[in-house]
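Sequence and predicted structure, then a few things I'm wondering about:
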Amino acid sequence: MAVALEQANQDAALHFARVHYGAPAVARVRNWFSLMLGAGQAGEREKLKQVNEFFNRIPNTSDQAQWGKSDYWATPLELIGANGGDCEDFALAKYFTLRELGVADERLRLTYVRAYLPASKEMQSHMVLTYHPAPDAEPLVLDNLTNAIKPASERKDLAPTYSFNGAQLWASKLRGSGRLNEPAPANLWSMLRARLPADEHAPQTTGEK
């Protein structure tokens, strides 16, 4: 589903939401369009704030409960329509929405971390979106667990493992990144892209055919 605001795309998205998820989903999709229209002229930090808070209002649910699958990457429209998703769905929706708002691909990373969750008192696999204002700058973390957007060094509860964007996969080491040879998420990324139209901001990953 494209997040572009052309009328044809809006109409198609609203029809999809109505058919698959019902009238409440149509209202949520309209709110998404309003977010993008309102944030279009904002600075990048304000875009981060608005997008993070918008998606964080959606309930957090497991892939098994929401989609009947052990691992599923939802499109932004599916997440908004179903009104539920897991950490990967939130990070992906924020990524695609910020790309549509003009944030450069090289500034965004979908980042896998080990997160300490106080409720379970253990480390669990988790995905966040990180924003890199410059190649050597400390990234900011957009996390569905909190509306606070903090520098990575202030998120002591997160231990990064690796990150990637639409162009390539990266290994992550605290303050720096190196290219990752094993494209573990490439298959899921390919399946996600197949459900997005050709004009969506999702360039090929390394390892895709």
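On my side now, so go ahead. Residues are numbered from 1 along each chain as shown.

Please count neighbours and contacts with C-alpha atoms only from this point.
Fine.

Find the helix or strand that residue 159 is a member of.
Element membership of residue 159, judged by DSSP states H and E, is strand 158-164.

mind listing what's buried in that strand?
Within strand 158-164, the residues scored as buried using 16 or more other C-alpha atoms under 10 Å are 158-164.

how about the strands in the protein?
108-117, 122-131, 140-143, 146-151, 158-164, 169-173, 176-179 (DSSP state E).

in the first one, what counts as buried?
This points to strand 108-117. Of the residues in strand 108-117, those with enough neighbours to count as buried (16+ other C-alpha under 10 Å) are 108-116.

Could you do the second one as well?
Neighbour-count burial for strand 122-131, counted by 16+ other C-alpha under 10 Å, picks out 126-131.

ok, those residues vs residue 31, which is closest?
Sorting those by distance to residue 31 puts residue 129 at the head of the list, at 21.4 Å, by C-alpha to C-alpha.

Second structure follows, compare the two:
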Amino acid sequence: VTDQAALDEAARQVADGLGAASVVVANAGVAAGGPFRMTDADLWRRVVDVNLVGAANTARAFLPQLTRTRGYFLQVASTAAFGSAPMMSAYCASKAGAESFAQSLRGELEPDGIAVGIAYLHWTGTDMIAGLDEHPVLRALRADQPWFARRVHTPEQVADWLATGVARRAAHVYAPPWLRWCQPLRPLFPLMVSRIARREMRRRPAAEFGAETGFLGAGGRADWEGYTSAARGGSAPLR
């Protein structure tokens, strides 16, 4: 998703094989955990490139088709856009940026009959959060959440929520649905998160959070390996 030419070619193949797309979902995402000052600069930037620049590249590649079909573009964001969590600076910045990008795009595309939705996902049981209770950053993020907010939802359940939103051309899709009630409280989240973060940082040694600095999940690690291989002169598959 960070290679615009490759995405343009993929979009052309979709149109040739299936006809112009009427629904496009920008879902590519990777995450890295750990203290900002201990995170490799290229790794930090890669998270932003995939999650934010990749979303823009996807939109750019498919907008000509969506214009013809007066279609629907769904940007997958995260509750990370609600309140930025310490130790997840790249992921939170990229998801907040993806949300803002989609909001800007919505105003531009409405006159063309293209609807733009934003999906807010919470804990979803993909490989990104494999070993959730063993990873110090993920464990700390969940520690002070209420019981219902700690629940991990299956990919199948989340896919059903997203499919319902797509069918309705919804402006906002919440997975799980109770997240919609968090929207009015968003101005309070930075203060709440900061207070909880200070308590967690005093409770846990900094070395604990830095021990697992890097990409989360097999998919993120595979993307990083492909990216660094290409940077060394090898070739990497489209991700």
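Everything's here; your move. It should be emphasised that the depicted structure is a prediction, and the values quoted were computed from it without experimental measurement.

Drop the TM-score for these two in here.
Superposed pair, TM-score by TM-score structural alignment, normalised by the length of the first structure: 0.32. Supporting alignment: 118 aligned residues with a C-alpha RMSD of 6.0 Å.

I'd like to know which elements the strand holding residue 159 of the first structure is packed against.
Where contact means 3 or more C-alpha pairs under 8 Å, 6 or more residues apart in numbering; DSSP states H and E, strand 158-164 of the first structure is packed against strand 108-117, strand 169-173.

And the longest one, what does it pack against?
Strand 108-117 of the first structure is packed against helix 87-100, strand 122-131, strand 158-164, with contacts defined by 3+ C-alpha pairs under 8 Å, 6+ apart.

could I get the ones you listed as a markdown table with distance to residue 48 of the first structure?
Rendered in a markdown table, the data for those read as follows (distance: least, C-alpha to C-alpha, whole Å):
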| stretch | distance to residue 48 of the first structure |
| --- | --- |
| helix 87-100 | 7 |
| strand 122-131 | 8 |
| strand 158-164 | 18 |
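
Select, from the buried residues of strand 122-131 of the first structure, the two members most distant in space.
Checking the buried residues of strand 122-131 of the first structure against each other with C-alpha to C-alpha, the farthest-apart pair comes out as 126 and 131, at 16.4 Å.

Residues contacting the top helix by length along the first structure, please?
Ranked by number of residues, the top helix in the first structure under DSSP state H is helix 23-39. Helix 23-39 of the first structure is contacted from outside by 5, 10, 13-14, 17-18, 46-47, 50-51, 54, 77, 80-83, 97, 101, using C-alpha atoms under 8 Å, 6 or more residues apart in numbering.

Kindly give a single PyMOL line that selects the buried subset of these.
Burial among the contacts of helix 23-39 of the first structure is assessed by 16+ other C-alpha under 10 Å; the matching PyMOL selection reads:
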select buried, resi 10+13+14+17+18+47+50+51+77+80+81+82+83+97+101
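
Output the strands of the first structure as a markdown table; include the columns distance to residue 27 of the first structure.
Formatted as a markdown table, those follow (distance: least, C-alpha to C-alpha, whole Å):
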| stretch | distance to residue 27 of the first structure |
| --- | --- |
| strand 108-117 | 28 |
| strand 122-131 | 26 |
| strand 140-143 | 24 |
| strand 146-151 | 22 |
| strand 158-164 | 32 |
| strand 169-173 | 35 |
| strand 176-179 | 40 |
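
So for residue 63 of the first structure, which of those strands sits nearest?
With C-alpha to C-alpha, the closest approach to residue 63 of the first structure among these belongs to strand 122-131: 13.1 Å.

Residues touching the closest one, excluding its own?
Outside strand 122-131 of the first structure, the residues touching it (C-alpha under 8 Å, 6+ apart) are 87-88, 90-92, 94-95, 107-117, 139-144.

before we move on, back to that, in CSV, list the helices and strands packed on strand 158-164 of the first structure along with distance to residue 191 of the first structure.
Shown next, in CSV, are these (distance: least, C-alpha to C-alpha, whole Å):
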stretch, distance to residue 191 of the first structure
strand 108-117, 16
strand 169-173, 16
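
Mind checking these for the one nearest to residue 151 of the first structure?
Residue 151 of the first structure sits nearest to strand 108-117 of all those, at 13.7 Å, using C-alpha to C-alpha.

Direction-wise, compare the closest one with helix 87-100 and give the angle.
Interaxial angle of strand 108-117 of the first structure relative to helix 87-100 (axes from the mean of the first three to the mean of the last three C-alpha atoms, to 10 degrees): 150 degrees.

can you pull the buried residues of stretch 95-107 of the second structure?
Along stretch 95-107 of the second structure, the positions that meet the burial threshold by neighbour count (16+ other C-alpha under 10 Å) are 95-103, 105-106.

Among those residues, which are located in helices?
When those are checked against helices (DSSP H), the matches are 95-103, 105-106.

With respect to residue 12 of the second structure, which of those residues is nearest?
Using C-alpha to C-alpha, residue 105 comes nearest to residue 12 of the second structure of these, at 21.7 Å.

pretty sure that closest one contacts residue 115?
No: shown here, residue 105 of the second structure and residue 115 do not form a contact pair, counting by C-alpha atoms under 8 Å, at 9.3 Å.

My guess is residue 45 of the second structure contacts residue 90. True?
Yes: judged on C-alpha under 8 Å, residue 45 of the second structure makes contact with residue 90 at a distance of 7.4 Å.

ok, those two, which is more surrounded?
Counting neighbours by other C-alpha atoms under 10 Å for residue 45 of the second structure and for residue 90 shows that residue 90 has the greater number, 26 against 13.

wait, isn't the more buried one in contact with residue 41?
No: contact between residue 90 of the second structure and residue 41 fails when scored by C-alpha under 8 Å: they sit 10.1 Å apart.

shared neighbours of these two, which are they?
Applying C-alpha under 8 Å, 6+ apart, one finds that no residue jointly contacts residue 90 of the second structure and residue 41.

Now do the end-to-end distance for stretch 15-26 of the second structure.
Using C-alpha to C-alpha, to the nearest Å, the gap from the first to the last residue of stretch 15-26 of the second structure comes to 17 Å.

that older thread, in helices only, show me the contacts of helix 23-39 of the first structure.
By the criterion of DSSP H, membership of those in helices covers 10, 13-14, 17-18, 46-47, 50-51, 54, 77, 80-82, 97.
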